[in-house]
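Visitor: the following block contains a protein sequence and its predicted model.
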Amino acid sequence: METLTMKDIKRLLIANRGEIAVRIAQTAHQLGIDTIGIYSTSDQNALHVDTVDAAIYLPGNSLSETYLNSNKIIEIAQQNDCDAIHPGYGFLAENAQFAQNVNDAGLIWIGPTPEQIALLGDKMLAKQAAIDAGVPTVTSTEVHPGEKPPKVKMPVIVKAAAGGGGRGMRIVEKQADLADAINSASREAESAFGDGRVFIEPYITHGRHIEVQIIGDSHGNVLHLGERECSIQRRNQKIFEEAPSCGISPEVRKLICDGAVALAKHVKYENAGTVEFLINDKEEINFLEVNTRLQVEHPVTESVTGLDLVELQIRVASGEQLPSSQEDITFNGHAIEVRLVAENPSQNWMPSIGTIERFHVGDGVRVDSGIREGSQVTTEYDSLIAKIISYGSDRQQAIQKLARALRSTQISGIETNQSMILSVLAEHDYQQANTPISYLQDHPEVLDKQEVNPKDHNALLLGAVFALEFQERNNGMVTGFTPSGWRNLRTQGQRQIWKSQYGEDHIEYTI
């Protein structure tokens, strides 16, 4: 029997940026681990640079020169006496060759093995592995551009074997359109991933996107940490994530959680991962894919389990056994995460760039963010501003706490989807957990910019004017004894100009 040795991690390089780099650094520091960060020119004043113990500059302008420069990142880790590399999510996190190179350099890779990343990163191979493991799913068929496609029951979805993010994906409702969809999906996949292989499978309409969090260790132990629902999406990118899902039965929950563990054990999975499913209202289950990394939405799982997933990742990578059995894992309450992004939903999710002038999130919620006041938002990177996570004893309480925090959240300098999130939280179907993947298409009204009632607008102006007045009076070290706006010969009131997304308001007042 192979003897496994514990590997001590004293210094960790975080091969990422933004909120996930901050998140990883926080847990590493709690474990007494030193952190080394990396940054590009545009990130030199970023929050993650100040969060890590030391940050190393990545010269160059393109991603291939900076956050995708695997050789440079490994070199930095070696030069700074790092023991391990945590890739976060995105960038190099699911790059099997990078994982192998990290191991070959004598460093610890905090993630699944390179072989597992390669196997499960190929959706066709992953589907076969899932079938072999007994995971509930529908059948899929490999198709080839330029060839006559098979006759199949519509609708279907054409999917790329490699990559993700919705690229190389087409929904087809008519047989006559299938050949063109296969050709265009294959071209897009070849361009994006260097792999033009595509396949088709039945498309589940009005389904729910449900994923199961798994984690395994090098001793053969695998746990599931429950499911998350991530059905509210735009352009195949998640906006809302919840745990647990209120849209599946206990029987379906058991099927997908047991299936996720079976697949993980079948491939001897190590570290954190997510097994994704699509489930329709008839409780038909389709296995989608495995994400071989930490997910953006991991905080909702942490909220309902009380576990720190980054800590578990680090401990497992160090050679430790998982500290709990499946029977020890308990699920309490309800958690909701929303992604605040620098995009305008009412303008077809148009990206917004600029300087964050004001950034304050209301209390009572967890905020995972990589920005602060003064941060620059550009089109170079993902539009994520912050993840806001609420936790309650039940779903309704979680909704109320999240809505309350968002109502008092102040962000200026850029456009965001804050208003859209509040509209969803108040919408009837969302309140009733009726949230299939078609939710945003079914409720286009939540994307519209909310108009402020004139009376509310005036009340807000009055509140802003007198809040500033109060602040200035308290700070008035010299003139604090005089009446507000005092002049020897007053001819007019005090005047202010307030700017907002609704225009300018010219105010004159006397006290």
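Guide: Received it, and whenever you're ready, just let me know what you need.
Visitor: for the rest of this, base every contact and every neighbour count on C-alpha atoms.
Guide: Will do.
Visitor: what's the closest non-adjacent residue to Gly60?
Guide: In space, and not counting its chain neighbours, Gly60 is closest to Thr66: 6.2 Å by C-alpha to C-alpha, 6 or more residues apart in numbering.
Visitor: same question, Thr301
Guide: Ala243 (6.3 Å).
Visitor: which residues does the one you found contact?
Guide: By C-alpha atoms under 8 Å, 6 or more residues apart in numbering, the contact set of Ala243 is 226-229, 300-301, 304, 334-336.
Visitor: and Ile279, what does it touch?
Guide: Counting by C-alpha under 8 Å, 6+ apart, Ile279 has contacts 204, 207-210, 285-286.
Visitor: how close does the nearest residue to it once chain neighbours are set aside get to Gln471?
Guide: Once flanking residues are discounted, Ile279 sits nearest to Ile285: 4.7 Å by C-alpha to C-alpha, 6+ apart. Distance from Ile285 to Gln471, counting by C-alpha to C-alpha, to the nearest Å: 57 Å.
Visitor: higher neighbour count, those two?
Guide: Ile285 (22 against 10; other C-alpha atoms under 10 Å).
Visitor: that one is in contact with Pro136, isn't it?
Guide: Yes: the criterion here is C-alpha atoms under 8 Å, and Ile285 meets it with Pro136 at 6.0 Å.
Visitor: related to what we said a few turns ago, among the contacts of Ile279, name the ones in strands.
Guide: Within these, residues falling in strands by DSSP state E are 208-210, 285-286.
Visitor: adding distance to Gln78, write those out as CSV.
Guide: Below are those laid out as CSV (distance: C-alpha to C-alpha, whole Å):
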residue, distance to Gln78
Arg208, 44
His209, 40
Ile210, 39
Ile285, 45
Asn286, 43
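Visitor: and Ala54, how far from Gln376?
Guide: Ala54 is 21 Å from Gln376, by C-alpha to C-alpha.
Visitor: who has more neighbours, these two?
Guide: Per other C-alpha under 10 Å, whichever of Ala54 and Gln376 has more neighbours is Gln376, with 18 against 14.
Visitor: which helix or strand contains Val49?
Guide: Using DSSP states H and E, Val49 sits within helix 47-51.
Visitor: so who does Ala192 touch?
Guide: So Ala192 contacts 163, 167 (C-alpha under 8 Å, 6+ apart).
Visitor: that one and Gly164: what is the separation?
Guide: Taken as C-alpha to C-alpha, the span from Ala192 to Gly164 is 9 Å.
Visitor: now Gly476
Guide: Gly476 sits 57 Å away from Gly164, going by C-alpha to C-alpha.
Visitor: check it against this one:
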Amino acid sequence: MFEKILIANRGEIACRVIRTAKKLGIATVAVYSDADAKSQHVKQADEAIYIGESPAAQSYLQIDRIIQAALATGAQAIHPGYGFLSENDQFALACEKNGLVFIGPPVAAILAMGLKATSKALMEKAGVPLTPGYHGANQDADFLKQQANNIGYPVLIKASAGGGGKGMRLVESEQDFLSSLASCKSEARSSFGNDDVLVERYVVNPRHIEVQVFADTHGNCVHLFERDCSVQRRHQKVLEEAPAPLMAEVKLESMRQAAIEAARAVKYVGAGTVEFIVEQDGTAYFMEMNTRLQVEHPVTEMITGQDLVEWQLRVAAGETLPKQQHELSIHGHALEARIYAEEPEKDFLPAIGQISYLHYPEQSQFVRVDTGIVEGDEITTFYDPMIAKLIVWAPNREAALVQMHRALGEFHVEGLGNNIAFLDRIVRCDSFKHARLDTNLIQREQEALFNFPNPSNAKLIVAAAFIELLLRLQKNQTQHRSVWNSAPLWRLNITGQYQVTLKQEEESQQVVFSSTAQGFKAEFAGQCFEISGELDQANHAALQIDQHKFGLSFSRSTDLITVFHNSQTIRFDVAQQKFNQEDDNSSDTGLKAPMPGLITQVLVEAGAVVKKDQVLLTLEAMKIEYSIRAPNDGVLTACYFQVGDQVKSGDELVAFELSVLAADVPEEAEA
């Protein structure tokens, strides 16, 4: 076994690898950029080496610097994690040339599975079922169009070197094929440096199921069952589970064996995932193989009881697989939710900033949190905005859903937007509860997932105001310890009365509290409540409203009190409301950046006449490209940034003058 390894990654996965390495007595070396100097993976590792500036291209993608860090610290092997260099054949080759063990598959296997077209040709030869389509080398546009016509619409055009939803276009009709092809090739060229594509039949309402495989250098190869990753947005996974529910065992076993055949076809070694696109009747087609550990590997660990990172380390050290196929079995059901700093209600716009308050659910054999983030950390534009992975286990799927709902309710984040409430709505929506799964689930359940009532009600508003009152009284007792302040509710011959005013979405909520022998009487919006309680621990209050006793978690900042209720985050302004003329955009003739990011395209020049909704430029943040569109017809008078410029949230991007549409001019004037 290795004595020391370097982890060529950051954040959650680096912390995950460190955890297993410590269990095995292996020393660890972390690498870090400017943005990660104080990160958890740096603190948890035995050593840490600085490798460059914050952008990944200047740090985590610098092969030479990472190799030198490993050599300088005496590391014997490098674990690439996932993302970054994990599937980079040149990195694996550099490790090999420098006498370092790459904790991953052989270079030949990475190359074989790195291009979709190449891998599909290999799979076809190995007898692994493929989606009907064209996977060849001929890239002539007219030829590809003819192939699409032969397949029948709708079809998918996919970048051969693509991944993560990039370089993919759905084409509904023959008329749209050539323009979609050009767009797909352009994106593939800029994202992957390779514009080769393949064309496949589009499977309507498919499930996305993947099989975890493992192979060693001694000829052993096993599967560790499958995961259903159908719940996605923009081709990015949102919720994963294992095993795949409501799928015939014979179909699942066929997929598992096909995955092993795929691994054997490329002489695979280590952890790999074979992904299938699956019809609703269970007919499966090979999609691709990920030659690394997957983000969602914890659900497999929860149902098998195996540590997959330990398996990786043992296989890379030359040992045989820890278990053979007959020794592996499924126990219970596991779910994983990816907690992201993003705002689902704003088209999943990434949320950038500092986490002012963070509370994780209590971990146990049933609840697990994988993360590299703690309270006070900042989510930046440089890396993926995932805060943590929340994984739950239960004896069956129904119980796992209950466990996930509870755990999400105990997961609290403040300081920036997050998707916790959105994930909880998915877990509780009919389609997911009854395992009616496909990659269009979020769109199909849009009404339930996005159109929901304001979660605050009279009792919740009174509870938030009461917590604010308790905080003020607590502060008063701490700062003023005279006999007159030791019992702040005491008044001579009168009832103590307090008023707390909260503001939510520009609406003031005024609650008046009068002290009573048992606690307080609260008056709000013509209603009366008996309320009592205490701050029983930091960020938690034990309350009773009328005859209802309950606990409520909260956070308090300079001008906000936030309560966390049933997976919802409800914010109230408790400071003087500030009104700023700049907030009124009714006469604004500029467009501001909605988030920090990189300008990837500037499609207009100063002086250009633009139409409403015309794309003016594109902005990339968190691996997602956003189009900045003209809010009205007009003339562009200035463009303040160029391609490659980094912008901050709120930066003015362009300026233009509004114009009158010709259609609005009276006919007499036109004459």
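Guide: Received it, and whenever you're ready, just let me know what you need. These figures come from a predicted structure and were not determined experimentally.
Visitor: how near is the aligned residue in the second structure for the residue nearest to Thr301 of the first structure to Ser329 of the second structure?
Guide: Aligned against the second structure by TM-score structural alignment, Ala243 of the first structure finds its counterpart in Ala242. Going from Ala242 of the second structure to Ser329 of the second structure by C-alpha to C-alpha gives 12 Å.
Visitor: just Gly376 of the second structure next, same as before
Guide: Counting by C-alpha to C-alpha - Gly376 of the second structure and Ser329 of the second structure are separated by 41 Å.
Visitor: and the lengthiest helix in the first structure, how far out from the chain's middle?
Guide: As assigned by DSSP state H, the longest helix anywhere in the first structure is helix 454-475. Remark: helix 454-475 of the first structure is offset 36 Å from the chain centroid, using C-alpha atoms, centre = their mean, to the nearest Å.
Visitor: identify each buried residue in it, please.
Guide: When burial is assessed from 16 or more other C-alpha atoms under 10 Å, helix 454-475 of the first structure yields the following buried residues: 465, 473.
Visitor: what's the first helix or strand after it?
Guide: Heading C-terminal from helix 454-475 of the first structure (DSSP H and E), you reach strand 494-500.
Visitor: after superposition, how close is that next one to the second structure?
Guide: Comparison of strand 494-500 of the first structure with the second structure after fitting gives an average deviation of 6.3 Å (mean C-alpha distance after the TM-score superposition for the first structure).
Visitor: mind listing residues that contact that strand?
Guide: By C-alpha under 8 Å, 6+ apart, strand 494-500 of the first structure touches 485, 504-510.
Visitor: repeat for stretch 467-480 of the first structure
Guide: Ser484.
Visitor: the same query, at a cut-off of 7 Å, please.
Guide: With C-alpha atoms under 7 Å, 6 or more residues apart in numbering as the test, stretch 467-480 of the first structure has no contacts from any other residue.
Visitor: equivalent analysis for stretch 141-148 of the first structure, please.
Guide: Contacts of stretch 141-148 of the first structure (C-alpha under 7 Å, 6+ apart): 149, 179, 182-183, 186, 198-201.
Visitor: go through those and flag which are in strands.
Guide: 198-201.
Visitor: dump the contacts of stretch 141-148 of the first structure to a markdown table, plus neighbour count and distance to Ala15 of the first structure.
Guide: Formatted as a markdown table, the contacts of stretch 141-148 of the first structure follow (neighbours: other C-alpha atoms under 10 Å; distance: C-alpha to C-alpha, whole Å):
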| residue | neighbour count | distance to Ala15 of the first structure |
| --- | --- | --- |
| Pro149 | 17 | 42 |
| Ala179 | 19 | 40 |
| Ile182 | 30 | 35 |
| Asn183 | 20 | 35 |
| Ser186 | 27 | 30 |
| Val198 | 26 | 30 |
| Phe199 | 20 | 32 |
| Ile200 | 25 | 34 |
| Glu201 | 19 | 35 |
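Visitor: buried residues in stretch 48-65 of the second structure?
Guide: Buried residues in stretch 48-65 of the second structure, counted by 16+ other C-alpha under 10 Å: 48-52, 54, 59-63, 65.
Visitor: which residue ranges of the stretch 301-450 of the first structure form helices?
Guide: With DSSP state H, counting those that start in this stretch applied, the stretch 301-450 of the first structure shows helices at 309-317, 395-407, 418-426, 428-431, 439-442, listed in chain order.
Visitor: need the winner for burial among those helices.
Guide: Ranked by mean neighbour count under mean count of other C-alpha atoms under 10 Å, these are led by helix 309-317, which reaches a mean of 23.
Visitor: residue contacts, Pro361 of the second structure?
Guide: Per C-alpha under 7 Å, 6+ apart, neighbours of Pro361 of the second structure: 407, 410-411.
Visitor: from the centre of the second structure, give me the residue that's furthest out.
Guide: Relative to the centre of the second structure, the most outlying C-alpha is that of Asn493, 58.1 Å out, by C-alpha atoms, centre = their mean.
Visitor: so what corresponds to Gln418 of the first structure in the second structure?
Guide: Under TM-score structural alignment, Gln418 of the first structure pairs with Ile420 in the second structure.
Visitor: same question for Pro454 of the first structure.
Guide: Residue pairing (TM-score structural alignment): Pro454 of the first structure is matched to Asn457 of the second structure.
Visitor: tell me the spacing between that match and Gln527 of the second structure.
Guide: Distance from Asn457 of the second structure to Gln527 of the second structure, by C-alpha to C-alpha: 12 Å.
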